[in-house]
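K.L.:
Pasting the sequence and the predicted model now:
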Amino acid sequence: MNAPIRIDFISDIVCPWCAIGFGALEQAIQRLADEVVVEINFEPFELNPQMPRRGQNAVEHIMQKYGSTAADIARGQDSIRAGGKSVGFHFDLEKRTHFYNTFDAHRLMFWAGLEGLQRPLAHELFAAYFTQGQDISSAETLAGIASTVGLPEDQARKVLASDLYIKEVREREFHFTRRGIHAVPVVVLNERQLITGAQTADYYEQALRKSTALT
């Protein structure tokens, strides 16, 4: 096999198209399992860095931020559900009632990266938020989710109650916004090829094949 392909997946937990893009990327990786080796790094991006910890009603937030009407929101939700179905991810948008501050979730993801557990944690965080409607700004919720992927729950609580990884997450956020990334999801292959928006599995597969040919 060729050298591993580095994949930086820049995303936010409350971004539905990030969940869809992640699912499509995984489908592409699975198709190429016998041909390529990948290393996925989940990088932080906050859609709403000023969001209060208590969150904001989802419909209210979308109307306020984007000027959407109820009809716009309904159409958008239909597209999100269809996108989720295409990658085997279930969106229960009736349970997803709020947008939450995600900074602590990104700190948890950074720690998971040090333990080699980012990928399963991403699965659990997206499902907790979009399928189960959990408050992913809550330290107790996050610690419980961490435990499902093998991170010690008590240690997760200590991490979230401390200042650990605040500096590192801020630096990673700044690194990518400085490169002109202001919306997610974004996939960066081998720190060179940048793919914006949630793409199809076919698209990611072709990009990975091309990246392999260049290594």
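P.N.:
Okay, I see it. Numbering: from 1, shown residues only.
K.L.:
contacts and neighbour counts: CA atoms only from here.
P.N.:
Noted.
K.L.:
Three-state assignment for residue 8, please.
P.N.:
strand (DSSP: H, G, I helix; E, B strand; the rest coil).
K.L.:
OK, contacts around it?
P.N.:
40-43, 187-191 (Cα atoms under 8 Å, 6 or more residues apart in numbering).
K.L.:
again, but for residue 159
P.N.:
residue 108.
K.L.:
Which element, helix or strand, includes it?
P.N.:
Assigned by DSSP states H and E, residue 159 falls within helix 153-161.
K.L.:
What helices and strands are in contact with the next helix or strand after that helix?
P.N.:
Going down the chain from helix 153-161, the next helix or strand is helix 166-178, by DSSP H and E. The helices and strands touching helix 166-178, judged by 3 or more Cα pairs under 8 Å, 6 or more residues apart in numbering; DSSP states H and E, are strand 38-44, helix 103-114.
K.L.:
repeat that with 10 Å
P.N.:
Secondary-structure packing of helix 166-178 (3 or more Cα pairs under 10 Å, 6 or more residues apart in numbering; DSSP states H and E): strand 5-11, strand 38-44, helix 103-114.
K.L.:
Throw the ones you listed into CSV and include distance to residue 161, thanks.
P.N.:
Shown next, in CSV, are the helices and strands packed on helix 166-178 (distance: least, Cα to Cα, whole Å):
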stretch, distance to residue 161
strand 5-11, 23
strand 38-44, 19
helix 103-114, 10
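K.L.:
And the ones you listed: which comes nearest residue 173?
P.N.:
Residue 173 lies closest to strand 38-44 among these, at 5.7 Å (Cα to Cα).
K.L.:
Can you give me the buried ones in that closest one?
P.N.:
38, 40-44 (16 or more other Cα atoms under 10 Å).
K.L.:
got the angle between it and helix 166-178?
P.N.:
Strand 38-44 and helix 166-178 meet at an angle of 100 degrees, taking axes from the mean of the first three to the mean of the last three Cα atoms, to 10 degrees as the criterion.
K.L.:
What's the end-to-end length of stretch 4-20?
P.N.:
24 Å (Cα to Cα, to the nearest Å).
K.L.:
ok, structure two:
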Amino acid sequence: MNNSERPLRIDIVSDVVCPWCVIGYRQLAEALKQTNTAHEIHWHPFDLNPDTPPEGQNLREHIAKKYGSSKEESDASRAMMTKAGAEVGFEFNFTEETRTYNTFDLHQLLHWANQQGRMHDLKQALFAAHFTNARNIADTEVLADIAAEIGLDRSEALAVLTDQRFAEDIRQSQQQWRQQGIQSVPSVIFNQKHLVSGAQGVENFKNILQQLAELPD
């Protein structure tokens, strides 16, 4: 148990097109719930595939090109992710048509949502839009629709995406995390001191939280 009166600060550097980012977050969320840990989560942008073209890229082709994975290896990875997702209540729907997208605009929309205290909600909606419902999360109209679906102003969301007003904020944030050595996601930083990389699993996250609770402030 974390008996500290001060909530645990959790910074999560992630990208919406990263399947292990949503799995890892869901595992962490379950661990936080089971340990009754008071916490505050801060999301930060990371471009997993900054060179993805505007129309996106077939995921299987992308993985084969980036990692040299065979179809069999890709299928095994998809099965593993689907199982891990289901264990924490998240649905992956991989098909031969599944695509990956450039997320630079999406991160700008999240930055805007953060100013209204809704970044977390939008992040979860975007994970579902991409992995569960196969929506084009690089399309500004689709992004504006998703913002509206969680109660944000659609026309303002569209304006943010059109005029790129937060582009420099996102570039600076991404650069700052790279300068701190973040090269892969998810990267979870507890109390701005303790870095944990990857989807650790609920039990491992629980152990981490319990160890953190025992540290002196």
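P.N.:
It's in. The structure displayed is predicted, hence computed values, not measured ones.
K.L.:
one step back: can I get the contacts of residue 8 of structure 1 in TSV including distance to residue 93 of structure 1?
P.N.:
Shown next, in TSV, are the contacts of residue 8 of structure 1 (distance: Cα to Cα, whole Å):
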residue	distance to residue 93 of structure 1
40	28
41	27
42	24
43	25
187	25
188	29
189	31
190	34
191	34
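K.L.:
and which of the residues you listed is nearest residue 84 of structure 1?
P.N.:
Distance ranking of these against residue 84 of structure 1, using Cα to Cα, places residue 187 first at 18.1 Å.
K.L.:
what do we get in structure 2 for the closest one?
P.N.:
Alignment note (TM-score structural alignment): residue 187 of structure 1 maps to residue 188 of structure 2.
K.L.:
residues in contact with that match?
P.N.:
Residues in contact with residue 188 of structure 2, defined by Cα atoms under 10 Å, 6 or more residues apart in numbering, are 10-14, 21, 24-25, 28, 41-43, 182, 194-199.
K.L.:
go again using 7 Å as the cut-off
P.N.:
Residues in contact with residue 188 of structure 2, defined by Cα atoms under 7 Å, 6 or more residues apart in numbering, are 10-13, 195-197.
K.L.:
quick one, what contacts the closest residue to it other than its chain neighbours?
P.N.:
Closest residue in space to residue 188 of structure 2, ignoring its immediate chain neighbours: residue 12 at 4.6 Å, by Cα to Cα, 6 or more residues apart in numbering. Listed by Cα under 7 Å, 6+ apart, the contact partners of residue 12 of structure 2 are 42-44, 186-189.
K.L.:
If we use 10 Å, what do you get?
P.N.:
21, 24-25, 41-46, 185-190, 195-197.
K.L.:
ok, now residue 139 of structure 1?
P.N.:
Residue 139 of structure 1 neighbours (Cα under 10 Å, 6+ apart): 104-105, 108, 145, 156-161.
K.L.:
Could you rerun that using 7 Å?
P.N.:
157, 160.
K.L.:
measure it to residue 37 of structure 1 for me?
P.N.:
34 Å.
K.L.:
what does residue 131 of structure 1 give?
P.N.:
Taking Cα to Cα, one finds residue 131 of structure 1 at 30 Å from residue 37 of structure 1.
K.L.:
what about the helices in structure 1?
P.N.:
Counting by DSSP state H, structure 1 has helices at residues 16-31, 58-66, 70-86, 103-114, 118-126, 139-148, 153-161, 166-178, 201-214.
K.L.:
Residue 49 of structure 1: which of those helices is closest?
P.N.:
Among those, helix 103-114 sits nearest to residue 49 of structure 1 (Cα to Cα), with 7.5 Å.
K.L.:
mean distance, the closest one to its aligned residues in structure 2?
P.N.:
Helix 103-114 of structure 1 differs from its equivalent in structure 2 by a mean of 1.1 Å after superposition (mean Cα distance after the TM-score superposition for structure 1).
K.L.:
Need the contact partners of that helix.
P.N.:
44, 118, 136-137, 142, 160, 165-166, 169.
K.L.:
give me that answer again for 6 Å
P.N.:
Outside helix 103-114 of structure 1, the residues that touch it by Cα atoms under 6 Å, 6 or more residues apart in numbering are 44, 118, 165.
K.L.:
how about residue 5 of structure 1, what's its match in structure 2?
P.N.:
Match for residue 5 of structure 1 (TM-score structural alignment): residue 8.
K.L.:
Around its match, how many other residues sit close by?
P.N.:
The local packing of residue 8 of structure 2 (other Cα atoms under 10 Å) involves 19 other residues.
K.L.:
so what's residue 151 of structure 1 closest to, chain neighbours aside?
P.N.:
With Cα to Cα, 6+ apart, the residue lying closest to residue 151 of structure 1 is residue 112, at 7.5 Å.
K.L.:
quick one: the one you found from residue 186 of structure 1, how far?
P.N.:
Residue 112 of structure 1 is 20 Å from residue 186 of structure 1, by Cα to Cα.
K.L.:
quick one on the thing from earlier: so can I have CSV of the helices of structure 1 showing distance to residue 94 of structure 1?
P.N.:
Listed next are the helices of structure 1 as CSV, based on distance: least, Cα to Cα, whole Å:
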stretch, distance to residue 94 of structure 1
helix 16-31, 14
helix 58-66, 10
helix 70-86, 10
helix 103-114, 22
helix 118-126, 15
helix 139-148, 19
helix 153-161, 28
helix 166-178, 30
helix 201-214, 27
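K.L.:
Determine which of those helices approaches residue 93 of structure 1 most closely.
P.N.:
Closest to residue 93 of structure 1 of the helices of structure 1, according to Cα to Cα: helix 70-86, at 7.5 Å.
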